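Novice: no FASTA, just this:
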């Protein structure tokens, strides 16, 4: 019987090795798998390459992972924000490597990995520092830069609902990079707020099929100060 439900975050994250490339979902603070990131800090893997749209916010989540010293390199589109002081300090002190990738390229490079595409030509970045050292080509009068896929050893993503086969759907903007990361990684771990019985998910609503998912873990919603619950993205 296929059952991809893990009892704990620690169980789901077991086996992540030093030097892994970790794809972490999220767009700013939307869809960040905070519980999995905290679990990864506790798990103790080091020398990681992290792929995310941003480079952390404030002192929690991805920023906390960076501050722990576990990350050797980050591949992202927006490393500098008003509250990205953890990354800023690490980068200025030469303690972390940065690969800056335009947002569309970032998504497409992971999509290419999941689709088995060896490389692709893209116009974004041509004539800039981002194209330095890369192969370029003129096609039909337009200049392109050769880009390669980004493969992950593991993807950490946040979904809304899942079943024991690992089928997932998402809530609004929390979907962001989750689907392409799940396809691009050798191993995908997802948190969900609800686990339903097989057949309860409308097949048309399944965004990430279970074939791309190895483990899911149910997490609680975040309580608000007013005593209710926040439908967190």
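Specialist: Structure's in. What do you need? Note that the structure is predicted; figures quoted are calculated from it, not measured.

Novice: going forward, measure contacts between C-alpha atoms and count neighbours the same way
Specialist: Will do.

Novice: Which neighbouring elements make contact with the longest helix along the chain?
Specialist: The helix spanning the most residues in the chain, taking DSSP state H as the definition, is helix 103-115. For helix 103-115, the packing partners by 3 or more CA pairs under 8 Å, 6 or more residues apart in numbering; DSSP states H and E come out as helix 178-184.

Novice: how distant is the helix it packs on from the center of its chain?
Specialist: Remark: helix 178-184 is offset 8 Å from the chain centroid, using CA atoms, centre = their mean, to the nearest Å.

Novice: Would you mind pulling up the elements that that helix packs against?
Specialist: Taking 3+ CA pairs under 8 Å, 6+ apart as contact, the helices and strands that helix 178-184 lies on are helix 103-115, strand 154-158.

Novice: Now the longest helix of the chain: buried residues?
Specialist: For helix 103-115, burial by neighbour count (16 or more other CA atoms under 10 Å) applies to 103, 105-114.

Novice: Tell me the one of those nearest residue 177?
Specialist: For residue 177, the nearest member of the buried residues of helix 103-115 is residue 107. The distance, counting by CA to CA, is 7.0 Å.

Novice: got another, please set it beside the one above:
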């Protein structure tokens, strides 16, 4: 693989994401969404996608634009409450949804990127997360077509006390899409504050990681101690510039004193 991982267009960056692919996508709400890559994927026309991301954007932004065009077959997410079309497709049986506790989802992505097949956690013990029965796809008539299966629960001694833990399998995907504030030609990335969120973990989980960066710099210009994601996890880098649209789900303001 060449050390210069830059690509010139978004279309080139996503060109091999075919129908039926699985993707891990960074972002939390609308913060840190790789919108240029998502829009290029929409234009490409690939469908039947299985996507892992904290949430699915809103109706007209983020991953929501893929959902609105019926490109997504399955979502693995922690939160789904900002998208009316998501609700409609799920309840009508058009969309499969695997709800996963947020910390567990993060660790499943990290484990996948680290070569760890599975791990035990106390999160979800005693609930349908462990016991099974969570609806994953409805039949369109109010019944459940696909439900989650029971997971392995095992007892471990923690500080002298026996506690149950549920086994969670790691997540790996065909591709991952992330947005970063800065990147170099070798793929080393720096994220901006809370926009880091799930992005490094999503990037690690993808067999091919595609990163859009606001600023492209030369190798060596990023202090090694400032690197949030090493270039070993990144395969393509697309510079998108700083003049890109960034949205907020719900803007909350108050009138200033004396106004």
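Specialist: Alright, I've got the coordinates. Bear in mind that the values here come from a model prediction, so they are computed numbers and not experimental data.

Novice: Now distance to residue 211 of the first structure too, for the helices and strands packed on helix 178-184 of the first structure, in TSV please.
Specialist: Putting those into TSV (distance: least, CA to CA, whole Å) gives the following:
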stretch	distance to residue 211 of the first structure
helix 103-115	12
strand 154-158	14
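
Novice: From what I see, residue 18 of the first structure and residue 48 are in contact.
Specialist: Yes - with contacts defined as CA atoms under 8 Å, residue 18 of the first structure counts as touching residue 48 at a distance of 6.4 Å.

Novice: out of these two, which sits in the more crowded spot?
Specialist: When residue 18 of the first structure and residue 48 are compared for neighbours, residue 48 comes out ahead with 20 against 14, by other CA atoms under 10 Å.

Novice: now the longest helix of the first structure: how far from the chain's centre is it?
Specialist: Going by CA atoms, centre = their mean, the spacing between the C-alpha centre of helix 103-115 of the first structure and its chain's C-alpha centre is 12 Å.

Novice: Helices of the first structure, residue ranges please.
Specialist: All helices of the first structure, identified by DSSP H, fall at 9-13, 34-43, 62-67, 85-92, 103-115, 178-184.

Novice: what's in contact with the second one?
Specialist: Meaning helix 34-43 of the first structure. Outside helix 34-43 of the first structure, the residues within contact range by CA atoms under 8 Å, 6 or more residues apart in numbering are 9-10, 13-14, 61-62, 64-65, 68, 70, 156, 191, 219.

Novice: hang on, isn't residue 170 of the second structure packed against residue 111?
Specialist: Yes - Residue 170 of the second structure lies in contact with residue 111 (CA under 8 Å); the separation is 5.4 Å.

Novice: Need the overlap of contacts for those two.
Specialist: Taking CA under 8 Å, 6+ apart as the contact criterion, the common neighbours of residue 170 of the second structure and residue 111 are 117-119.

Novice: how close does the longest helix of the first structure sit to the second structure?
Specialist: Once the two are superposed, helix 103-115 of the first structure sits an average of 0.5 Å from its aligned residues in the second structure (mean CA distance after the TM-score superposition for the first structure).

Novice: Read off where that helix ends up in the second structure.
Specialist: When helix 103-115 of the first structure is aligned against the second structure using TM-score structural alignment, it corresponds to residues 102-114.

Novice: cool, stretch 165-173 of the first structure as well?
Specialist: Correspondence between stretch 165-173 of the first structure and the second structure is established over residues 186-194, with TM-score structural alignment as the criterion.
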